[in-house]
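> Provided below for reference: sequence and predicted model.
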Amino acid sequence: MTTHHDRLTAFRAHLATQYLDGFIVPLTDEHMSEYVGAYARRLEWLTGFQGSAGGAVVLADRAGIFTDGRYTLQVRQQVSGDDYDYVLVPDTSMADWLGANAAAGARIGYDPWLHTRAFVHEMRAALAAKGAELVAVAANPIDAVWSDHPLPSDATLIVQSDDLAGKSSAAKRAEIADWLGEQGADATVLSALDSLAWTFNIRGADVARTPVALAFALAHADGTADLYVAPEKVTEAVAQHLGNAVRIHSRDAFAPALRALSGKQVAVDPDRAVAAIFEALEAGGATILPVRDPTVLPRALKNPVEISGHRAAQLRDGVVMAKFLRWIETEAPKGELTEIAASDHLQALREAAGAVDLSFDAISATGAHGASPHYKADAESNARIEPGHLYLIDSGGQWPDGTTDITRVVPVGTPTAEMRDRFTRVLQGHIGIATAVFPEGTTGGQIDSFARRPLWAAGLDFAHGTGHGVGAYLSVHEGPQRIAKPNYPGGGPSEPLRAGMFLSNEPGYYKAGEYGIRIENLILVERRDIPGGTEPMLGFETLTFAPIERELIDVSILTEAELSWLNAYHAEVVEKIGPALDGEDRAWLIAKCAPLGRAPSGNR
């Protein structure tokens, strides 16, 4: 099957043999992951969609592809409108669409290992209202028509030493045991891959760009644990690291183990555990306590070792970015450089500097491609970076001591007045977050407007969150913290920000068909002492150090405080990464970070 239309046709034919009138196709895997291994990329295989959030519903005579505002342009470039309706969420939910389009009596299939219990209940209710039925399948029907379906990765586990983790696995399991005692529970299910990696101080290579391993676990109130992972992935070094308190089982033994917990009180995260886990526990007679995964908040609150490691990783990454930005500034005006060639060069620089991997596939976008916030260049879309356009590069590295994520924009040739105005407003929003001071208990949703106000003043906005959590040599997108509008896709109330959390600071602006702008640094929530203040306060430490393009800044728009912040930031960039550069790279950095003033000659 050479086209996505052919795949859709074959899939529909197979569904008919299973007596199904439709099927729900999510993007995720058995661990509710955002980024998934090649074996789990069923949505991409079927539809062509390569975004990191979305889903599809296939009916016998109609299909829908569901994405949020970040992918409005991308989904139309990658998915055929002849085969799929483009459905924008949350304006229209999958339940709404199914309720409107499923026929009475229809049997709509779903894979219980790929959806939360709440999702299943919502779909079942929507279909019941139409006299239709939601049907669990024992085997995913996409796999039956995916002829070259890849197997799950067989990469071995890697030990994350205590010197990098800052706390031993035994200590973390003891804290989970104490929490279980407080909950009156016997065990908790750990199914999110980053939770497993953090708890056991292990890393893996089963998901591209995210150093995690495919596994499940049961952590018990006595501090022991059962880890369900392919045995061949556990080396002698890993076994010694885990010790006798962690029992190793095959991954296939996980579901039977859940069914064997009769009479036990088991804590399960309803947002991170799939419906099949709940069903197995219920079938075995366990009592389920639906509470948040106990590792989520401790994982988000970085310890001093993790913070120190992240700072070190950021400095190495900043040196790489400085070299790359100087190279782009030199090469791009020649008109021969392509998006993929540019991102490949950046990847090579990171690897040469010691990065283990990228933290995500780089968003290397010129001109109109930059207007798609999650654009990914491929052989067909790969464009030349030519004069007259803006070039946006959003990228990051997985370093052994930290995960980085940075976005910069470079003008190729002379930018227009509009480009400079929009860039400067985005910069003002970025500074608004960087300089925010707020009381304990404040959520990211409450400060999101700090980033948008300069754009709002001009009747503009952007359709993505302002900031996401970041892991410690783990997922580049980590919860529960975020900076976003309360109704931003992802659901649930915004988490109070706490000292020790990493976040991104990345407002943007996107003009469809022309250009995209985003300025992204990583930040750390820290305590702030305010002289004379009576409330415990928090603020942000900026962790990312790389020049912000001076050619795109309209200084006349900036306030004195904003200009002061920018000049101080650039001085710190030179101070922190300058010593690691020499020759032309160092001279370029110093010139790029020279103070900007109010005189016209200082604007550019």
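Structure received.
> going by C-alpha atoms from here, please, whenever you check contacts or count neighbours.
OK.
> and the helices in the stretch 151-300 of the chain?
Counting by DSSP state H, counting those that start in this stretch, residue ranges of the helices within the stretch 151-300 of the chain are 162-165, 169-183, 193-200, 236-242, 254-259, 275-284, 296-300.
> which element follows the last one toward the C-terminus?
The element immediately downstream of helix 296-300 (helix or strand, assigned by DSSP states H and E) is helix 304-331.
> chain center to that following helix: distance?
Taking Cα atoms, centre = their mean, to the nearest Å, the mean C-alpha location of helix 304-331 is offset from the chain mean by 20 Å.
> next: stretch 210-230.
Taking Cα atoms, centre = their mean, one finds stretch 210-230 lying 22 Å from the centre of the chain it belongs to.
> cool, stretch 103-120 as well?
Taking Cα atoms, centre = their mean, one finds the center of stretch 103-120 at 25 Å from the center of the full chain.
> ok, now stretch 203-213?
The gap between the average C-alpha position of stretch 203-213 and the chain average comes to 14 Å, counting by Cα atoms, centre = their mean.
> next one: stretch 420-431
The gap between the average C-alpha position of stretch 420-431 and the chain average comes to 24 Å, counting by Cα atoms, centre = their mean.
> who touches it?
450-455, 505-509, 517-520, 551-555, 557-558, 562, 565 (Cα atoms under 8 Å, 6 or more residues apart in numbering).
> tell me which of these fall in helices.
450-455, 562, 565 (DSSP state H).
> and these, which two are furthest apart?
L455 and W565 (19.0 Å; Cα to Cα).
> more neighbours: which of these two?
L455 (23 against 15; other Cα atoms under 10 Å).
> for the stretch 401-550 of the chain, just list every one of the helices.
For the stretch 401-550 of the chain, applying DSSP H, counting those that start in this stretch gives helices covering 417-434, 444-456.
> about what we covered before: from the contacts of stretch 420-431, which would you call buried?
Applying a neighbour-count criterion of 16 or more other Cα atoms under 10 Å, the buried members of the contacts of stretch 420-431 are 450-455, 505-509, 517-520, 551-555, 558, 562.
> below is structure B, check it against A:
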Amino acid sequence: MLMNTHEARLDALRQELKSRGLDGFVIPISDEHMSEYVGAYAQRLAWLTGFGGSAGTAVVLTDASLPSAAAMFVDGRYTLQVREQVNGQFYAYESVPQTSPARWLGENAPKGAKIGYDAWLHGSKWVEAASAALAARGATLVAVEGNPIDAIWQDQPEPSPAPAEVHDDAFAGESSKAKRAAVSEWLTAQGLDATVISALDSIAWLLNLRGTDVERTPVALSYVVAHADGTTDLYIAEEKVTPELRHHLGNAVTVRPRADFVAGLKALGGKRVAVDPDNAVAAIFETLKGAGATVAEHRDPTILPKAVKNPVEQQGQRAAQAIDGVAVTRFLHWLAVEGPKGEVTEMSAAAKLLEFRQRCGDLRDLSFDTISGAGPNAASPHYRVSEESSLTLEPESVYLVDSGGQYPCGTTDITRTVWIGTMEHLGEQPGKPSLHEVKDRFTRVLKGTIAIDRAVFPKGTNGSQLDTLARQFLWSVGLDYAHGTGHGVGSFLSVHEGPQRIAKAAGGQAGTMQELLPGMILSDEPGYYKAGEYGIRIENLVLVEKRAFEGSDGEYLGFETLTLAPIERRLVDTALLSAEETAWWNAYHARVLQVIGPQLSAPEDAATLAWLKVQCAPL
């Protein structure tokens, strides 16, 4: 019989742990590649707890009678969502980075306990931190043979068997041969024999291949070992390899069964092997060391070249934004007409936006699950709509939609916050957020978006140094938001791509200290969220570019705005905008009309074009 309740699944896990002599187990959202988004087979945390976010960890102690028998760990993006989806009767809610699973174990694990973990789902740094925290209580961390969740998940899906696909050089802008040669040169320069590359988007970029194995990210389940002599081993399930892929890879890439990866690691005994501790699981380190290899910790050599988009990828991103902007514009016009009728739901709005995207260009997938949040649901920054949670968009209320598409020429990510209704009744409405307050918060968020977009900064600047620009207008009235201001974006790859990001440097968050380089793409997305009432976010993608000044004392950089779709003008308090900010608004919307307008020339788009012209009129 299937276990249909999360309480029953938790009980079953505890029984399984008891049978293995374990006093607890750690369950992250992860796969063997430390991916952000994972395949259905790896959704162990969601299956166990009901949590549907993209970042989180649970710790379950075997003894249910302990005062702290289980805990869920999420960051500020999921503070509200975790309480809606995970039963607080069985799990304590813990906030990261204020605490961590390792720290919690150091405080709550029974003395002398054996706490299990799956070495194929955790990084080596986490293992070190958790081991140290447990040692202080006389407890130990134990690598399991086979994941206990897999033993009780009776209808667990199998990994995707879909074939891998060739990503044409016309989109990639550089051949796989050239990329592999660069990795070979790097290995030789470092005095290394090989490097293990396990991040799926790194493999996809290096070999110019894509896949459909992970929802929302076009990658294929595989591993790569690249050698200093220029040869490469690709470990991938045999049913995923087509004759076209073999021809594309050429003789310098040896295709091996994915199941042989551990044997391949053991064959590197006696070699000097580079592994990225931020992107490779602990099992890879343990296997290499056990085989007698010398492991050198280095950043994955594809990370930075992948982040710095070449001219072909940059142009592809512009093309993707032009396609996507038409879909979003059609949707926003549709919403302006249908939303005030009181019949549109979060689910139907997300479905309609997908329909508009499917009509525009070669859409392969969404780049993430659409965040379609009405009223209080929008106050959860990474809210995920479901049939159970879907609200109706009420007239005279706020609606937030964060969405994106995967096109062969680029990956998009855009957020727009709109007012549902006509604004004919501008007085305060009983039981609804204050319109005056909403406009104030919206305009402060807008000012932050503009500040990042207009920023000019010297070469060597990192994302943490820009973050304050976006927050200053909220900080000035005692407000903030609990997520980063910007993340890197891939080229028909991951919508969240490192190493660059714009965020507070607190907690040593990866990427905040990464120098911003020409060719990097980032999101620009400050926000504001009032629990139980509404949420606001405005997001555009921007491209780092060089800026030249007469008499300059060095190299300077700025941003090219990539995203093209109108911003809700009715929520702007123009009295809060400076002359420069108003000029930015007018120039941005003139460009939106210039690029999107000609694509709305069909008779059926006449109403949308007329609406767009009104939205893009100068303030």
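Received the coordinates, thanks. What you see is a predicted model, and the numbers here were worked out from it, not measured in a lab.
> tm score of chain vs chain?
Counting by TM-score structural alignment, normalised by the length of the first structure, the TM-score of this superposition works out to 0.98. Behind it: 596 aligned residues with a Cα RMSD of 0.9 Å.
> thinking again about what came up before, tabulate the ones in helices among the contacts of stretch 420-431 of the first structure (TSV), appending distance to L358 of the first structure.
Putting those into TSV (distance: Cα to Cα, whole Å) gives the following:
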residue	distance to L358 of the first structure
F450	30
A451	27
R452	29
R453	33
P454	32
L455	31
E562	32
W565	30
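> what is the nearest of the residues you listed to K334 of the first structure?
In terms of Cα to Cα, no member of those lies closer to K334 of the first structure than L455, at 32.7 Å.
> and G64 of the first structure, how many neighbours does it have?
Applying other Cα under 10 Å, we find 21 residues neighbouring G64 of the first structure.
> aligned to it, what sits in the second structure?
Using TM-score structural alignment, the partner of G64 of the first structure in the second structure is A71.
> just the helices in the stretch 1-150 of the first structure please.
Listed in chain order, the helices found in the stretch 1-150 of the first structure under DSSP H, counting those that start in this stretch are 4-17, 42-47, 72-78, 94-101, 117-128, 141-145.
> out of those, nearest to A371 of the first structure?
If you check each of these against A371 of the first structure by Cα to Cα, helix 72-78 wins as the nearest, at 8.0 Å.
> and the closest one, how far from the second structure on average?
On the superposed models, the aligned residues of the second structure are on average 0.5 Å from helix 72-78 of the first structure, with distances taken as mean Cα distance after the TM-score superposition for the first structure.
> map V238 of the first structure onto the second structure.
Aligned partner of V238 of the first structure by TM-score structural alignment: L245.
> and its match, how many neighbours?
Neighbourhood size, L245 of the second structure [other Cα under 10 Å]: 18.
> my read is that the match of G64 of the first structure contacts V59, right?
Yes: with contact taken as Cα atoms under 8 Å, A71 of the second structure and V59 are classed as touching, separated by 5.4 Å.
> next, the buried residues of stretch 3-20 of the first structure.
In terms of neighbour count (16+ other Cα under 10 Å), stretch 3-20 of the first structure has its buried residues at 4-5, 7-8, 10-12, 14-15, 20.
> which pair of these spans the longest distance?
For the buried residues of stretch 3-20 of the first structure, the maximum inter-member distance is 20.3 Å, found between H4 and L20 (Cα to Cα).
> do you know how far the residue nearest the centre of the second structure is from L80 of the second structure?
Nearest residue to the geometric centre of the second structure (Cα atoms, centre = their mean): H496, 3.6 Å. Between H496 of the second structure and L80 of the second structure the distance is 22 Å, computed by Cα to Cα, to the nearest Å.
> same check, this time on S367 of the second structure
In this structure, S367 of the second structure lies at 23 Å from L80 of the second structure, with Cα to Cα as the measure.
> show me which of these two is the more surrounded one.
For S367 of the second structure against L80, the residue with the higher neighbour count under other Cα under 10 Å is S367, and the figures read 24 against 18.
> can you name the residues that contact the corresponding residue of the first structure for that one?
Using TM-score structural alignment as the criterion, the counterpart of S367 of the second structure in the first structure is S359. By Cα under 8 Å, 6+ apart, the contact list for S359 of the first structure reads 209-210, 395-398, 403-405, 475-476.
> at 10 Å instead, please
Taking Cα atoms under 10 Å, 6 or more residues apart in numbering as the definition of contact, the neighbours of S359 of the first structure are 208-211, 395-399, 402-405, 473-477.
> which ChimeraX command selects the buried ones in those residues?
Selecting just the buried residues from the contacts of S359 of the first structure in ChimeraX takes one command, with 16+ other Cα under 10 Å as the test:
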select :208,209,210,211,395,396,397,398,399,402,403,404,405,473,474,475,476,477
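> take the contacts of S359 of the first structure and keep only those in strands.
Among the contacts of S359 of the first structure, the members falling in strands are 395, 397-399, 402-403 (criterion: DSSP state E).
> which residues are in contact with each of A71 and V59 of the second structure?
Between them, A71 of the second structure and V59 share the contacting residues 26, 91-92, 101, 104-105, judged by Cα under 10 Å, 6+ apart.
> most surrounded residue in those residues?
Taking other Cα under 10 Å to define a neighbour, the member of the shared contacts of A71 and V59 of the second structure with the most is P101, carrying 26 neighbours.
> the closest residue in space to V305 of the first structure that isn't next to it in sequence: neighbour count?
Using Cα to Cα, 6 or more residues apart in numbering and skipping residues adjacent in sequence, the residue nearest V305 of the first structure is G166, 4.9 Å away. Residues lying near G166 of the first structure (other Cα under 10 Å) number 18.
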